[in-house]
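Chemist: Pasting the sequence and the predicted model now:
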Amino acid sequence: MNSVDLEKEKKYNKWIIALSIIIPLVVGGLFGVNLRDLGFDVEPLTFLPPIYATINAFTALLLIIAFVAIKKKNRVLHENLMTTAIGCSAVFLIMYVAYHMTSDSTKFGGDGIVKYIYFFILFTHIVLSIIIIPFVLITYVRAITNNIERHKKIARITFPLWLYVAITGVIVYIMISPYYT
C-alpha cells in the first residue's frame, strides 16, 4: 500500500498557488488583446466556439463517468478519466483564448428574462471557472500523492463546481450561438 507523500504535496502546493493566480491573470489579460487590432495578419478563428463547447460537454461527460467509476471502486478508470478531463479543460482554455485573440467579441442579442438568465449563467460560469482552478489542482495533487481521505473531502466540493462550469459553458455557447457572425 502506498503511503501519503506530504512532502511532494507541499511542493505541488507552490505550483497550485502560482497557477491559480497566473492562469486567470493571463486569460484576463489576453482576453482584451486582439491580434488583428495590433496589426497582425491572422484569420479570425471563428470555427472554434462549437469545438470548445463540445470539449466542455465532453468534460462534463468525463466527470460524470469518472464519478460513477469511483463509486464502483474502479480507481484506475477514475484516474484516467480525471486526467483526461483536466487535459480537456486545458485544451478548452487554449482554444478559448485563441478565439478571443483573433475574433471580435460576440454580443448577446436576446432580451427580457432570457437576457437576465444568460448573464446570470455567464457570470456564475466565469466566477466559478476561476475559483475551480485551485480546487481541481488540489484535488488532483491529493490523489497523486495518495492523500485519499483529503482527496475525497475536497472532491466533494470540486466535482459539482467543475461539473457546473463545464455544463454552463455549453449552455452559454448555445444561448449566444445565434449571434455569432
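Modeler: Great, that's in hand. Worth saying up front: this structure is predicted, and the values here are computed from it rather than measured.
Chemist: use CA for all of it now, contacts and neighbours both
Modeler: OK.
Chemist: Next secondary structure after the helix or strand hosting residue 16?
Modeler: Using DSSP states H and E, the element containing residue 16 is helix 6-31. Using DSSP H and E, the next helix or strand after helix 6-31 towards the C-terminus is helix 48-71.
Chemist: Second structure for comparison follows:
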Amino acid sequence: MNPEDLPKLYTLFNACALLHIILGVVLIKQKQRTAHITSMIIALLFSTAFLGCYLYYHFTVGHVKFAGTGWSRPVYFTLLISHVPLAILNLPMIIMTVIPALRNRFDKHKRMAKWTLPIWVYVSITGIIIYLMCYEWFGPPIRA
C-alpha cells in the first residue's frame, strides 16, 4: 500500500467509527450498557486508526488542493471551514466524555456526551463527504 491509497482507508475507518457511534447510541437507549460500551470502544479504535492514517498521509504526501471547479468549490470550502475546527475540538471532547465513564461518573459522562455526540457525528459525516468531493467526485486533488 502506498500513501496515495490512505485516503480511502482512513475514510473507511471514519465510516466504521460513525456506524459504531450510531449503534452505541441506539444500544444505550435500549439500556444495553455492555453492548454500548463495546460499540463505543470499537468506534474509538476506528477513530484512532483514522487519525493515525490521516496524519501519516498528510505528513507523507503533504497538503493537497481541491480540484473541483464552479459550484463545488464554495460547497467544499463551506464544509471544510465547519469541519476542521470541529474536528480539532472533537478530540478533547471525546477524551472529556470517556474519562468520566471510566471513572463510573455516568452523570458527567452523559452530560458531556450530549455535546460530543452531535459534533462527532457531524465531523464523521462531513469528513466522508469531503473525501468524496476531494478524491472521487471532482478528480484527484492537486498536490500543493
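Modeler: In hand now; what should we look at? Only a predicted model underlies this, so the values are computations on that prediction, with no experimental measurement involved.
Chemist: before we move on, back to that, what residues in the second structure pair up with the helix holding residue 16 of the first structure?
Modeler: The aligned range for helix 6-31 of the first structure in the second structure is empty, by TM-score structural alignment.
Chemist: Could you give me the buried positions within that helix?
Modeler: Buried residues in helix 6-31 of the first structure, defined by neighbour count with 16 or more other C-alpha atoms under 10 Å: 9, 12, 13, 16, 20, 27, 31.
Chemist: Tell me which two of those residues sit farthest apart.
Modeler: Greatest spatial distance among those (C-alpha to C-alpha): 9 and 31, at 31.9 Å.
Chemist: residue in the second structure matching residue 129 of the first structure?
Modeler: Using TM-score structural alignment, residue 129 of the first structure pairs with residue 87 in the second structure.
Chemist: Could you report the neighbour count for that match?
Modeler: By other C-alpha atoms under 10 Å, 18 other residues sit near residue 87 of the second structure.
Chemist: contacting residues around it?
Modeler: 120, 123 (C-alpha atoms under 8 Å, 6 or more residues apart in numbering).
Chemist: Give me the secondary structure label for it.
Modeler: What DSSP: H, G, I helix; E, B strand; the rest coil gives for residue 87 of the second structure is helix.
Chemist: Next one: it from residue 75 of the second structure, what distance?
Modeler: Distance check for residue 87 of the second structure against residue 75 of the second structure: by C-alpha to C-alpha, to the nearest Å, it reads 18 Å.
Chemist: now do residue 135 of the second structure
Modeler: 15 Å.
Chemist: quick one, which of the two is more surrounded?
Modeler: Using other C-alpha under 10 Å, the more surrounded residue of residue 135 of the second structure and residue 75 is residue 135, with 18 against 12.
Chemist: My read is that that one contacts residue 141, right?
Modeler: Yes - the criterion here is C-alpha atoms under 8 Å, and residue 135 of the second structure meets it with residue 141 at 6.1 Å.
Chemist: Now do the same for residue 97 of the second structure: helix, strand or coil?
Modeler: Following three-state DSSP, the label given to residue 97 of the second structure is helix.
Chemist: Counterpart of it over in the first structure?
Modeler: Match for residue 97 of the second structure (TM-score structural alignment): residue 139.
Chemist: Once you drop chain neighbours, what's closest to its match?
Modeler: residue 151 (5.4 Å; C-alpha to C-alpha, 6 or more residues apart in numbering).
Chemist: For the one you found, the count of nearby residues, please.
Modeler: The burial count for residue 151 of the first structure: 19, using other C-alpha under 10 Å.
Chemist: re the thing from before, okay but the match of residue 97 of the second structure is in contact with residue 158, surely?
Modeler: Yes - here residue 139 of the first structure reaches residue 158: they are 7.3 Å apart, a contact under C-alpha under 8 Å.
Chemist: Now which residue in the second structure aligns to the residue nearest to residue 139 of the first structure?
Modeler: Going residue by residue (TM-score structural alignment), residue 151 of the first structure aligns to residue 109.
Chemist: repeat for residue 55 of the first structure
Modeler: Under the alignment (TM-score structural alignment), residue 55 of the first structure maps onto residue 13 of the second structure.
Chemist: Give me the distance between that match and residue 92 of the second structure.
Modeler: On the measure of C-alpha to C-alpha, residue 13 of the second structure and residue 92 of the second structure end up 19 Å apart.
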